[in-house]
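> Predicted model, plus sequence, below.
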Amino acid sequence: MDLAPAALLALYDDQLRTDAETPSARAVTRLGPLRLVTFDGGRGFVTYRDLAGADAAIVRELVAGALEHYRADPVVERVEWKARGHDAAPGLHAALREHGFVQQQQEVVVMGDARLLAVDVPLPPQVVLRRVTSEDDVRAMSAMQDEVFGDPVSPRYADALLRRLATGDGTELWVAEVDGRVIGAGRLEPVAGSDVAGLWGGAVRPGWRGRGVHRALTAARARSALRLGRRLLHSDCSPASRPVLERSGMVPVTTTTPHVWHRGAPSGA
């Protein structure tokens, strides 16, 4: 398998920007090249393989049409438009801003050989890693992630994870604990019909960072990916997690910048 950045980017576009990107969707509507995805919990998500050569005027129409779609569904409270750095998308950021989407922190998409991350990582003796499936464990994990990411603790994300586990699609949830308290977490999402699995939701409490917890959770998920027959891993990583993954041999292939719209927010900047 060719692991050069250009080859990995082509694989990313061809295999990971399809229905594989949103396996837990409640509904998907097509609008030109766009996939307008609705998840449980009042979340919308806009993605696409590319914008099919659209010029700035058409891009603006697509943004307006996508937002009209979600405004018509009163259940949807939040919509994320996922923009990739290598796409040809003239006028996209301006159109999103005009329609009330707020740009979030840019992340780097990295990909690489799972074997490079499936290593032994020394941990403080009181730290225990384990895979969780019970409702109580999933809710504890979700609450910790909400806190670390600076979000209000909400049952919605935990509810979505529990529904995802119930589908039996291979998703795995991993936590690091000290005396039964969750101090770190992350999930593994195997991509159906591919050699790839995604690393998502990595979070570690501030007092435990820099002590191997993130690397150990990554290694545990990489070993599981290999057991499931997934030879490649991918992740949209924050500045905090990027060094860990790149040191292990994962390669940056593009960037992704979320833009988020909230119902009731001002309609434009």
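Arrived safely.
> For the rest of this, base every contact and every neighbour count on C-alpha atoms.
OK.
> would you list every one of the helices in this structure?
Ranges of helices in the chain, per DSSP state H, are 5-15, 56-71, 92-98, 135-148, 155-167, 213-227, 242-247.
> Among those, which comes closest to residue 262?
helix 56-71 (10.1 Å; C-alpha to C-alpha).
> how much distance is there from the closest one to the middle of the chain?
23 Å (C-alpha atoms, centre = their mean, to the nearest Å).
> List the buried residues for that helix?
58-60, 62-63, 66-67, 70 (16 or more other C-alpha atoms under 10 Å).
> Would you reformat those as a markdown table and include distance to residue 122?
Putting the buried residues of helix 56-71 into a markdown table (distance: C-alpha to C-alpha, whole Å) gives the following:
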| residue | distance to residue 122 |
| --- | --- |
| 58 | 53 |
| 59 | 49 |
| 60 | 51 |
| 62 | 49 |
| 63 | 47 |
| 66 | 47 |
| 67 | 48 |
| 70 | 47 |
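> Can you lay out the helices of the chain as TSV showing distance to residue 115?
Converted to TSV, the helices of the chain look like this (distance: least, C-alpha to C-alpha, whole Å):
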stretch	distance to residue 115
helix 5-15	16
helix 56-71	40
helix 92-98	37
helix 135-148	26
helix 155-167	25
helix 213-227	7
helix 242-247	12
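> tell me the most buried of those?
With neighbours defined as mean count of other C-alpha atoms under 10 Å, the helices of the chain peak in mean count at helix 213-227, which reaches a mean of 23.
> quick one: contacts of it?
Outside helix 213-227, the residues that touch it by C-alpha atoms under 8 Å, 6 or more residues apart in numbering are 114-115, 117-123, 129, 174-176, 184-188, 190, 197, 199, 202-204, 231, 233, 241, 244.
> And here is the other one:
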Amino acid sequence: MKISRQEIIKLHHQYERTELEEYGYQRIVTDHTIRQIADSPQGSFISAFNVPEDHLDLIIENEIDAFKQLGKGFEWKVYSYDNPSNIGARLIHHGLREDDNESFMVLDLNTHIDCVSMGHSSTLIPVRDASGVRKAIDVQRQIWPQTFDEFENSLCQRLEQSPETISMYLVQDSGQTVASGWITYQPNSPFAGLWGGSTLPGYRSRGHYRNLLAARAWEARERGVRYLTIDASEMSHPIVESLGFEKISDTRGYRYEILC
């Protein structure tokens, strides 16, 4: 039975924000936030918050000070249904950098899995070791202007130590790795998250993105996951929407960076 948007928001907030225990992170619960602390200087984030508007600026300042004392940069992710509604503007005021807007979208695998089928032929290769992770991240490096070294190391460690929480895939075209993506799982959560999902510019419009998504969707279904989630960019939004994903809200990250 299909459930409402508000019910999905409630479930997602519970399992993937408030109760989130991300692999490789230290979870710290305060009066107003839940911090997820990474081992590295970057990568930490606030997964959930309950911030009264009349104390908003003070709480933001306290969070910045707490992460600075730890020597960590962090992301404060805001969904369009979060309160207070002016939190994004206040985060910018306090020096956090605004990322691009994305669409938080959900696919109910109980009702829409048949919409997610393989398109054109692709050579899909599951990632099993550090060599595969390197190939997956090399695709990301060619597309996104950021450093992936620490992230690559954390993925290798996660794949080795907690393989039940992540699956990664490569797509090859004419023997070359041209796309990559992964899916993450949280214990006891009805959700699984799609990440990466990137194709080199010269190999787009060949069905690689769709096939990469389909492989992860069917794997999640086989593992008993009910909902597939994605933070869709402007480019990927129409693709995933055509496959049955429904937009639940806008989402935007705000980043505080520590200069090393």
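Received, thanks. Remember, predicted model here, so these are calculated numbers, not experimental data.
> hang on, the earlier thing: buried by neighbour count, from the contacts of helix 213-227 of the first structure: which ones?
Buried by 16+ other C-alpha under 10 Å: 114-115, 117-119, 121, 129, 174-176, 184-188, 190, 197, 199, 202-204, 231, 233, 241, 244, out of the contacts of helix 213-227 of the first structure.
> from the buried residues of helix 56-71 of the first structure, which is closest to residue 41 of the first structure?
Nearest to residue 41 of the first structure among the buried residues of helix 56-71 of the first structure, with distances taken as C-alpha to C-alpha, is residue 70, at 13.5 Å.
> Map the closest one across to the second structure for me.
Under the alignment (TM-score structural alignment), residue 70 of the first structure pairs with residue 67 of the second structure.
> residues contacting that match?
73-74.
> which residue lies farthest from the center of the second structure?
Taking C-alpha atoms, centre = their mean, the residue of the second structure most remote from its mean C-alpha position is residue 54, at 30.4 Å.
> Would you enumerate the residues in contact with that residue?
Shown in contact with residue 54 of the second structure (C-alpha under 8 Å, 6+ apart): no residues.
> Check the one 10 residues further on too.
Contact partners of residue 64 of the second structure, counting by C-alpha under 8 Å, 6+ apart, are residue 256.
> Just the residues contacting stretch 26-46 of the second structure, thanks.
If you take C-alpha under 8 Å, 6+ apart as the criterion, stretch 26-46 of the second structure is touched by 18, 21-22, 24-25, 47-51, 59, 71-77, 150, 257-258.
> which one among the buried residues of helix 56-71 of the first structure gets closest to residue 2 of the first structure?
residue 59 (33.5 Å).
> what residue of the second structure takes the place of that closest one?
By TM-score structural alignment, residue 59 of the first structure lines up with residue 56.
> what's the answer for residue 228 of the first structure, then?
Using TM-score structural alignment, residue 228 of the first structure pairs with residue 223 in the second structure.
> Its match and residue 168 of the second structure, how far apart?
The gap separating residue 223 of the second structure from residue 168 of the second structure is 15 Å, by C-alpha to C-alpha, to the nearest Å.
> again, but for residue 16 of the second structure
Going from residue 16 of the second structure to residue 168 of the second structure by C-alpha to C-alpha gives 20 Å.
> Who has more neighbours out of those two?
Neighbour totals were compared for residue 16 of the second structure and residue 168, and residue 168 leads with 25 against 20 (other C-alpha atoms under 10 Å).
> Residue 127 is in contact with that one, correct?
Yes - the pair formed by residue 168 of the second structure and residue 127 meets the contact definition of C-alpha atoms under 8 Å, at 5.2 Å.
> residues in contact with the closest residue to residue 59 of the first structure other than its chain neighbours?
Nearest-residue entry for residue 59 of the first structure: residue 92, 6.2 Å, with adjacent residues in sequence omitted and distances by C-alpha to C-alpha, 6 or more residues apart in numbering. Neighbouring residues of residue 92 of the first structure by C-alpha under 8 Å, 6+ apart: 56, 59-60.
> any idea which residue sits dead centre in the second structure?
In the second structure, the residue lying closest to the centroid (C-alpha atoms, centre = their mean) is residue 195, at 5.2 Å.
> quick one: what's aligned to that residue in the first structure?
Aligned partner of residue 195 of the second structure by TM-score structural alignment: residue 200.
> And residue 97 of the second structure, by the same measure?
By TM-score structural alignment, residue 97 of the second structure lines up with residue 102.
> This completes my enquiry, with thanks.
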